[in-house]
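In: here are the coordinates; sequence isn't available:
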């Protein structure tokens, strides 16, 4: 276990690009069911690459991969026509199992394989029948070793698939139940639930009966089973063309038995066993049902909102004019509700936000603390860039105030038909209108004749008088329609302004 894994040496060797190209060639040939390659075919296979290899250098590289265990080599027994051809083709090379596994891992982009669940319904019941057949073979007066080994191999094969897929199924359902793929999940939700329910029922029924049979097997019959299976396997050829000796066969068989008995006998809190599978899969069924219920409730909520909007659209189409439709839409969507008017009873809230009086708030000055004591000399130093930025901002504000002041011709301004030269001036004009309208409905504001006063440009005051007709404001990038226009009058500077 502590020995170095030489098969990975070709990935970091000085000639790693050459070795990787050769191993990828053998890997792709293996995928095409061509398992052995002579040196001349290897050389022809890398002609399109940037590698410049001579036949002699190629043989040295192939021998290095053989020494590391990535490639194998065997004698070429084909008939050749000349001594030179024999010298070139005397060996055939093939990728070993470890070499193919490394290249397959690299070919997958260093990503783990997709975890899928492949066990079919009835697999646990089938394992129970296989164990019953094994028990009959063990108890029979005449033992049939080959049949016993084949039945045991089938049982172990199904067990490996079952134990792995129970774990993956619990993990995948925990991870993949999200609201990101609603349509895909809802299409097969019934199949997922029924499959998980059947598998959980099989684990709880035939699975526990099989566990009882494994635990009740006498030590003599268990030894007879393991020794017979190991004896049949001893001397067989392995996938790597090696012969399995008696010690190796016994070790593999005992490991299979320990894994089988341990998985079925393990407690639920220990995880990754029969009882854990029963608990995890039953919990997964509950999560599937809860997920489906949440999906349906979310869908119903969305469809309900869509239905309300559809009904609203049909109602707006039937209204006599656009002004009424705008009022109905604003009322339905809550656009006209004065959300900024605390203390107003709901019965007194009207649809027009401008006509709703606001609550006066008295703001008191905050006493300044001893700021100088916390003021450091480093902070007090202002850079030239900061001074320049402050000066530029002051000049820009003065230009903006001057442009706003120029809007008033002879101190008068009518919003209807007003053309603003800059879109940045629109918020200021709307702020005058909003503040003036609120002030007009404030009894403590001191306004006269239904007009409100609001601060204007360069310290002036603006008197806002509502009109009964709508107004159109034009800016360089569009037109703004206002349901009620207003006439603005520029007054003198307010007190305190110099």
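Out: Perfect, thanks for sending it. All of these numbers come straight from a predicted model, not from anything done at the bench.

In: from here on, contacts and neighbour counts on C-alpha atoms
Out: OK.

In: where do the strands sit along the stretch 1-150 of the chain?
Out: Ranges of strands in the stretch 1-150 of the chain, per DSSP state E, counting those that start in this stretch, are 71-75, 91-95.

In: count of residues packed around residue 300?
Out: Neighbours of residue 300 under the rule other C-alpha atoms under 10 Å: 12.

In: got the contact list for the residue most central in space within the chain?
Out: Averaging the C-alpha coordinates of the chain gives a centre point, and the residue nearest to it by C-alpha atoms, centre = their mean is residue 180 (8.3 Å). Taking C-alpha atoms under 8 Å, 6 or more residues apart in numbering, we find residue 180 in contact with no residue.

In: Please tell me how far it sits from residue 291.
Out: 12 Å (C-alpha to C-alpha, to the nearest Å).

In: ok, and here's another one to check against it:
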């Protein structure tokens, strides 16, 4: 990925569109023979035995017993085909030649290419896949916050080798955090997870899953804000010097396969740093991935709780009370008087759910000692719940509320304009403390408390306003407090000191 106009665009060239012959052996006619040979080479490669002769390969194939009747000639032909496809490198084996005739026969030995090794690693990993996997661990966030603090404080002091080591750890933690989180959310959103949530077995670990998601959300809130503040505090000069040191440290490691020049490596590292910033800060006013991840976590917690409640309600609704009710009915029938029936009903059912009807029914007496059972019944006509035709209701016209909507919109815009005016007025103050003011408006109180809340949630006690100002709040060292009068009462608070300046980058 690379940046263009503030947006990420794919870095795709003609080299990404060519066919890959190295994958042919996975779907060729003799796929079983080719895959077995490549797995034999891969297992020997992992044991640091890189070069194999045809006789070694042939003997290993026969030992597996998977391809009976396999000949040496077939083995040599298969090795040659794999060499033509780019999976194997061949070299003439001169060590076993004892005569000129044997030397002219050109016996070869074979080694896996780098692409073939990666293909077999991929196939080996795919064999272990049972789902999306992934995990929600806030530890990488803590490590990223610590590394960024080290870069801000010690970037000029780091050697090239140390800068490159720090960079590798930072990118490794960042990739692991992103990939694990994406895989885990794909796992709990998969069809298999949805089916599990419909069963009663889900109730057994519902609480563990909710607590797990909640702990990750707390880690995002704690360390995400720290990382965002550190990234904003890093100047472009410090970042550029650090990336330059990283690039030189990378080039000091001999690498026969990566022959890129300094400028190419530097561009790649800048794009990786830009991706890191975009993930934690956001680009062009868009929400950062941390905010999106926190939102997805809260939605997952809500979905888990709702599903568990639905399962519990379903379980309760499915319980048959027929036997209990039949026993109660026979009990009621066996009683001798209505008084005993009343006592049994009160013990079994308690108070009935009240139903309220509008209006005051006529009473036969106003005596407070008269029981409801002694009064005449009151009849109310209720509408039947049937599927047949119902009585048509009176149709009322749709009222035009355009005037009310226009007034409400105008009032909202006026409130927003007043809030912006209040904020701009305070931004022009520069440096001030709460002790300088004895009386303020309610709007001033809301804005200042919002600034205090945002600043105290960050480690450096500072944040950036939408207007481009940096605002830092200083807590009084000796706990001084100040009382301010508002139109709706008085409020005592610490004597906070505010530092406001324009950000230039």
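Out: Nice, thanks for sending it over. For clarity, every value in this text was computed on a predicted model and none was experimentally measured.

In: TM value for the aligned chains?
Out: TM-score for the superposed chains, counting by TM-score structural alignment, normalised by the length of structure 1: 0.52, backed by 309 aligned residues with a C-alpha RMSD of 4.1 Å.

In: Let me have the strands of the stretch 1-150 of structure 1 in TSV, adding mean neighbour count as columns.
Out: What follows is those, written out as TSV (neighbours: other C-alpha atoms under 10 Å):
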stretch	mean neighbour count
strand 71-75	16
strand 91-95	21
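
In: can you list those strands in CSV and add distance to residue 210 of structure 1?
Out: CSV is the format used below for the strands of the stretch 1-150 of structure 1 (distance: least, C-alpha to C-alpha, whole Å):
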stretch, distance to residue 210 of structure 1
strand 71-75, 43
strand 91-95, 41
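
In: so which of those gets nearest residue 327 of structure 1?
Out: Residue 327 of structure 1 lies closest, by C-alpha to C-alpha, to one member of the strands of the stretch 1-150 of structure 1: strand 91-95, at 78.9 Å.

In: quick one: that closest one to structure 2 mean distance?
Out: Strand 91-95 of structure 1, aligned to structure 2 and superposed, deviates on average by 3.4 Å (mean C-alpha distance after the TM-score superposition for structure 1).

In: tilt between that strand and strand 71-75?
Out: Strand 91-95 of structure 1 and strand 71-75 are oriented at 150 degrees to each other (axes from the mean of the first three to the mean of the last three C-alpha atoms, to 10 degrees).

In: To which residue of structure 1 is residue 218 of structure 2 aligned?
Out: By TM-score structural alignment, residue 218 of structure 2 lines up with residue 201 in structure 1.

In: Tell me who's in contact with its match.
Out: Residue 201 of structure 1 makes contact with residue 278 under the criterion C-alpha under 8 Å, 6+ apart.

In: All the helices of the stretch 1-150 of structure 2, residue numbers only.
Out: 31-46, 54-64, 72-84, 100-104, 114-127, 139-154 (DSSP state H, counting those that start in this stretch).

In: Mind putting these into CSV with distance to residue 288 of structure 2 and mean neighbour count?
Out: Shown next, in CSV, are the helices of the stretch 1-150 of structure 2 (distance: least, C-alpha to C-alpha, whole Å; neighbours: other C-alpha atoms under 10 Å):
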stretch, distance to residue 288 of structure 2, mean neighbour count
helix 31-46, 41, 17
helix 54-64, 53, 15
helix 72-84, 47, 17
helix 100-104, 65, 11
helix 114-127, 31, 14
helix 139-154, 14, 17
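
In: Just put these in TSV and tack on distance to residue 431 of structure 2.
Out: TSV is the format used below for those (distance: least, C-alpha to C-alpha, whole Å):
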stretch	distance to residue 431 of structure 2
helix 31-46	65
helix 54-64	79
helix 72-84	73
helix 100-104	88
helix 114-127	59
helix 139-154	26
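
In: Out of the ones you listed, flag the one nearest residue 255 of structure 2.
Out: Using C-alpha to C-alpha as the measure, helix 114-127 is the one of the helices of the stretch 1-150 of structure 2 that comes nearest residue 255 of structure 2, at 13.6 Å.

In: Run through the neighbouring helices and strands of that closest one.
Out: The elements that helix 114-127 of structure 2 packs onto, with contact taken as 3 or more C-alpha pairs under 8 Å, 6 or more residues apart in numbering; DSSP states H and E, are helix 31-46.

In: what angle separates the helix it packs on from strand 108-112?
Out: Inter-element angle recorded for helix 31-46 of structure 2 and strand 108-112: 80 degrees (by the same axes, to 10 degrees).

In: Identify the residues contacting helix 31-46 of structure 2?
Out: Residues outside helix 31-46 of structure 2 that contact it (C-alpha under 8 Å, 6+ apart): 25-26, 50, 52, 57, 60-61, 67, 78, 82, 111-112, 117, 120.

In: From these, pick the one nearest residue 103 of structure 2.
Out: Using C-alpha to C-alpha, residue 52 comes nearest to residue 103 of structure 2 of the contacts of helix 31-46 of structure 2, at 18.0 Å.

In: Quick one: map the closest one onto structure 1.
Out: Residue 52 of structure 2 maps onto residue 37 in structure 1, with residues paired by TM-score structural alignment.

In: Tell me the spacing between that match and residue 64 of structure 1.
Out: On the measure of C-alpha to C-alpha, residue 37 of structure 1 and residue 64 of structure 1 end up 16 Å apart.

In: and what of residue 297 of structure 1?
Out: Residue 297 of structure 1 is 64 Å from residue 64 of structure 1, where distance means C-alpha to C-alpha.

In: Structure 2: which residue goes with residue 230 of structure 1?
Out: Aligned partner of residue 230 of structure 1 by TM-score structural alignment: residue 247.

In: Where does its match sit: helix, strand or coil?
Out: Following DSSP: H, G, I helix; E, B strand; the rest coil, the label given to residue 247 of structure 2 is helix.

In: All set now, cheers.
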